[in-house]
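A.B. asks: sequence-free structure coming up:
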């Protein structure tokens, strides 16, 4: 009998819990307990990354930090590999590409690894699970990981929550973010918006416009939620300008009001040369007096 059907049945029936056993850190054992080394050291040049790896971004700073740790302490958790179906005699990374890249930066010639038998579907599933477990994933990457596990492997939100120790509401809220336009998702990816901001935008008529407003004005999540609940016609379309006047402007307003006997308001934008000065008169006599003062002012007199 061919082994292929057996392999496929095993893969389809293993489930998330069994797969996670291969990507979770190994349990600690007593120093006095007999230890059996199941991992082996594989030369880095015999290892190839998974071409279907969902995570495409590996920042230089992140890798350098890990490389520094590897230089000092070595690789604590072995890579998970399988025989490379594309090149005989080599291995393909199932989990641990980031460690493999950092190991090369640390000039290691070989890395500890566990060799496992995985189908193509299981390789992708394990790669997604490992990425979801990472602490530095942005909300979009995490949500897309959950969506892939549900769409490609038929996992429910409940099963994902149980296997990954996440609440169902956490998974559901992240999945809802994927309803947002790509421009908003990009702001979420690069940290200009938080997941809290993004959730508030989901039900708005124009999430892109509101997202831009949030970013430009540095609105808090609470402010974003209040703004999202307002009718579209009442929402701000321009950046907010602080109404708090500096002490010098307030003092000048007081002096001019006292000298003219009329209310004076100065609107001066901080950091700019231009502004507005408004004088309020209550009677026509005050208007006449104001006109007299303005027309009698000598041109170029620095005292006015």
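C.D. replies: Nice, thanks for sending it over. Every value quoted in this text rests on a predicted model; they were computed, and no experiment measured them.

A.B. asks: when you work out contacts or count neighbours from here on, use the C-alpha atoms and nothing else.
C.D. replies: OK.

A.B. asks: helix, strand, or coil at the spatially closest residue to residue 131 that is not a sequence neighbour?
C.D. replies: Distances taken as C-alpha to C-alpha, 6 or more residues apart in numbering place residue 55 nearest to residue 131, at 7.0 Å, with adjacent residues excluded. What DSSP: H, G, I helix; E, B strand; the rest coil gives for residue 55 is coil.

A.B. asks: structure two is appended below for comparative analysis:
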């Protein structure tokens, strides 16, 4: 049984064969393939390609050619792309009918892993594409987060934090995909349980009125309270006739009682001192 290679050392380790040869050392194995014979993977983790960058790469290819070979695997009809979809798109845009490629044997699992690692190393994936790719690999091949982390050279916590982003609502995910909020800010949004409060925080963030630290502080204030705290809050509001908020902390907590003018404050003082009661 062939020894499975770890992915943590980078793309070069993935593209090496069992004898330890790398992409550079198999230069004689580079072949010219027709672009229309190479099919991108249908489950390619990267879903969005910036047309401007493709056009820039196409201009470079017109001048200098394709400097780095694509990596493909042979199928019954044609070839499936393992690594280099942006180069393939740019080559087609540049009018090339053939491109240099390395043909290697790979299982569907290896193809998926190599494609993911290439995109991560080139920083071609947005956070949501990356998270979905991790989730798909774990579901399809039965990886735990720890096993996947070892395969692609990331920490388990990195994988966990990435996949956790998929718990966001579609609106927040859309802003994350567009780069309007960062992964760190998105994770902080996740800690806000109430949809209205989360939307308010997202709006503030999009208006550049807050930062991650401010968000974290606000998130702690808006975390969903347990049943006892909610009941206590309601009882206090009924007793005092005003808005009351219980803010739990690691040890104990505090109670905020609102008043609206001097007369209202005096009324609350009388209630708390036992000299009156709420209407």
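C.D. replies: Sure, I can see it. This structure is a prediction, so every number in the text was calculated from the model and none was measured.

A.B. asks: how about the helices in the stretch 1-150 of the second structure?
C.D. replies: Along the stretch 1-150 of the second structure, counting by DSSP state H, counting those that start in this stretch, helices occupy 11-15, 51-64, 85-93, 108-121, 127-141, 145-152.

A.B. asks: quick one, which of the ones you listed gets closest to residue 200 of the second structure.
C.D. replies: Closest approach to residue 200 of the second structure among the helices of the stretch 1-150 of the second structure (C-alpha to C-alpha): helix 127-141, 21.8 Å.

A.B. asks: before we move on, back to that, residue in the second structure paired with the residue nearest to residue 131 of the first structure?
C.D. replies: Per TM-score structural alignment, the equivalent position to residue 55 of the first structure in the second structure is residue 46.

A.B. asks: over to residue 132 of the first structure?
C.D. replies: Residue 132 of the first structure maps onto residue 120 in the second structure, with residues paired by TM-score structural alignment.

A.B. asks: for that match, which residues are in contact?
C.D. replies: residue 130 (C-alpha atoms under 8 Å, 6 or more residues apart in numbering).

A.B. asks: and stretch 187-198 of the first structure, what's buried?
C.D. replies: The neighbour-count check on stretch 187-198 of the first structure (16 or more other C-alpha atoms under 10 Å) flags 187-189, 192-195, 197-198 as buried.

A.B. asks: next, format those residues as CSV and append secondary structure and distance to residue 164 of the first structure.
C.D. replies: CSV is the format used below for these (DSSP: H, G, I helix; E, B strand; the rest coil; distance: C-alpha to C-alpha, whole Å):
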residue, secondary structure, distance to residue 164 of the first structure
187, helix, 26
188, helix, 23
189, helix, 22
192, coil, 27
193, coil, 25
194, coil, 22
195, helix, 20
197, helix, 25
198, helix, 23
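
A.B. asks: including distance to residue 171 of the first structure, could the residues you listed go into CSV?
C.D. replies: Conversion of these to CSV gives the following (distance: C-alpha to C-alpha, whole Å):
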residue, distance to residue 171 of the first structure
187, 20
188, 17
189, 17
192, 21
193, 19
194, 16
195, 12
197, 17
198, 15
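
A.B. asks: of the residues you listed, which pair is most distant in space?
C.D. replies: Farthest-apart pair in these is 189 and 197; separation 12.5 Å (C-alpha to C-alpha).

A.B. asks: re the thing from before, so which of the helices of the stretch 1-150 of the second structure is nearest residue 193 of the second structure?
C.D. replies: Nearest of these to residue 193 of the second structure, taken as C-alpha to C-alpha: helix 127-141 at 20.3 Å.

A.B. asks: tell me roughly how far that closest one lies from the first structure on average.
C.D. replies: Superposing on the first structure and averaging over aligned pairs (mean C-alpha distance after the TM-score superposition for the first structure), helix 127-141 of the second structure comes out at 1.6 Å.

A.B. asks: by contact count, what packs against that helix?
C.D. replies: In terms of contacts (3 or more C-alpha pairs under 8 Å, 6 or more residues apart in numbering; DSSP states H and E), helix 127-141 of the second structure is packed against helix 108-121, helix 145-152, helix 156-164, helix 170-177.
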